[in-house]
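**Student:** this one's structure only:
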């Protein structure tokens, strides 16, 4: 009986062992460099995408006197808002308001703490800020109060107490890159996630018991 002979194929070499080893090492180095360049390129693209969607939220408060339409007098105002001066949308996860270091639930708590529970007449406020999306160049007023035409002790009290109010916001980009920003810091601080605080602030009011 005839047996088929099997031919084993071996890698072709140059016949010179030192040269074969050198070429093998060179091929390995080229492969590793190519892999590193691929990973570096992917990381660079990820950073570029993040940079092109970067929100930059600033916490604004104002008590400036503004001229009123059709009037010669300049009236004061109390205003708290979030401004997005970045190049990507900002999704607000939560806001915390503190008066003298104590967190406030809403404007009722704030007025109770700062202004002897005075009623708020003529204030424009937003019912909810959690989950709000601020477009690039956009602003999110939380509450605004223009000085009334007739003297109002509640307005005067809140206006005088503004330096005792500080607030912090946590927000994320569309790619869930999250940051915190407060009136006590000069720039946003990156965080892994916006962990819910014990007492988030909502501008709405609640009934006193």
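**Tutor:** Thanks, I have it. All values derive from a computational prediction rather than experimental measurement.
**Student:** C-alpha only now, for contacts and for neighbours.
**Tutor:** Will do.
**Student:** ok, how many other residues are close to residue 120?
**Tutor:** Using other C-alpha atoms under 10 Å, residue 120 has 15 other residues around it.
**Student:** Check the spacing between it and residue 74 real quick.
**Tutor:** Residue 120 sits 21 Å away from residue 74, going by C-alpha to C-alpha, to the nearest Å.
**Student:** tell me the contacts of the residue most central in space within the chain?
**Tutor:** In the chain, the residue lying closest to the centroid (C-alpha atoms, centre = their mean) is residue 171, at 3.1 Å. By C-alpha atoms under 8 Å, 6 or more residues apart in numbering, the residues touching residue 171 are 90-94, 178-180, 194.
**Student:** secondary structure class for residue 50?
**Tutor:** Secondary structure, DSSP: H, G, I helix; E, B strand; the rest coil: residue 50 is helix.
**Student:** check contacts around it.
**Tutor:** 175, 177.
**Student:** coming back round to it: pick out whichever of the contacts of residue 171 sits closest to residue 38.
**Tutor:** Of all the contacts of residue 171, residue 178 has the smallest distance to residue 38: 26.9 Å, by C-alpha to C-alpha.
**Student:** Comparison target, given below:
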């Protein structure tokens, strides 16, 4: 069958229309991806962890564990875990009993030693919430504050403070957080790594 000139032109036009349509669709999809990446970048959160032993504005010795959102978008912290010596820190008293009481205290008495120190006012910790919290851009939260006890009137607490000041450098942290677009990251310190994850870990109930 012979194809007339008119028919050939019609076929050429039809094929051209299809090609243009496909190209337009490709461009639209690519533009949509670019716009989405731009929006994601415009609200990117970055949670950082730090620890210190002195507050310069207050001129006060105080151990702190701090989390800061240094990004440009809000962050929801869905999981946070402090660890030391390969073990998670789930109870402050148990952690101090492991790390920071005098070696002369027998292992079976270390936890009661810490409880007595708290009860007798030798030392005190202040806590704030991190897990389950929304961090605004540039928001800074002191998760733990331990003011230095007086060496004369609180010698037991002062000794624990000094030991904890050395120990804090060996602590490790995992923190998982998400953006408003449900993009999530797992950050690890002191490694200073940050990797995207499909979802954050779910902490098992304490009674299980």
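**Tutor:** Nice, thanks for sending it over. What you see is a predicted model, and the numbers here were worked out from it, not measured in a lab.
**Student:** TM-score for this pair?
**Tutor:** The TM-score (TM-score structural alignment, normalised by the length of the second structure) is 0.78; 182 aligned residues with a C-alpha RMSD of 2.4 Å.
**Student:** Quick one: the helices in the first structure, in order.
**Tutor:** Using DSSP state H, the helices of the first structure run over 17-51, 107-115, 153-160.
**Student:** What span of the second structure is the shortest one aligned with?
**Tutor:** Per the alignment by TM-score structural alignment, helix 153-160 of the first structure matches residues 159-166 in the second structure.
**Student:** check the fit of the matching stretch onto the first structure and give the mean distance.
**Tutor:** Here stretch 159-166 of the second structure, set against the first structure after superposition, deviates by a mean of 1.2 Å using mean C-alpha distance after the TM-score superposition for the first structure.
**Student:** Can you list the buried residues in that stretch?
**Tutor:** The neighbour-count check on stretch 159-166 of the second structure (16 or more other C-alpha atoms under 10 Å) flags 159-161, 163-165 as buried.
**Student:** Spatially nearest residue to residue 61 of the first structure, not counting backbone neighbours?
**Tutor:** residue 80 (4.5 Å; C-alpha to C-alpha, 6 or more residues apart in numbering).
**Student:** What's the match for the one you found in the second structure?
**Tutor:** Checking TM-score structural alignment: residue 80 of the first structure goes with residue 65.
**Student:** Residue 174 of the first structure too?
**Tutor:** Match for residue 174 of the first structure (TM-score structural alignment): residue 180.
**Student:** Go ahead and confirm its match touches residue 72.
**Tutor:** No - using C-alpha atoms under 8 Å, residue 180 of the second structure is not in contact with residue 72, being 11.6 Å away.
**Student:** Common neighbours of these two, please.
**Tutor:** Common neighbours of residue 180 of the second structure and residue 72 (C-alpha under 8 Å, 6+ apart) are residue 43.
**Student:** follow-up on the earlier one: closest one of the buried residues of stretch 159-166 of the second structure to residue 190 of the second structure?
**Tutor:** The closest of those, once distances to residue 190 of the second structure are taken by C-alpha to C-alpha, is residue 165, at 15.9 Å.
**Student:** now residue 10 of the second structure: how far from residue 20 of the second structure?
**Tutor:** Look at residue 10 of the second structure and residue 20 of the second structure: by C-alpha to C-alpha, they are 15 Å apart.
**Student:** ugh, typo on my part, it should be residue 155 of the second structure
**Tutor:** Counting by C-alpha to C-alpha - residue 155 of the second structure and residue 20 of the second structure are separated by 81 Å.
**Student:** can you check residue 82 of the second structure too?
**Tutor:** As for residue 82 of the second structure, its distance to residue 20 of the second structure is 56 Å (criterion: C-alpha to C-alpha).
**Student:** In contact with the closest residue to the residue nearest to the centre of the first structure other than its chain neighbours, which residues?
**Tutor:** If the residues on either side of it in the chain are set aside, residue 171 of the first structure comes closest to residue 92, at 4.4 Å by C-alpha to C-alpha, 6+ apart. Contacts for residue 92 of the first structure (C-alpha under 8 Å, 6+ apart) come out as 129-134, 169-172.
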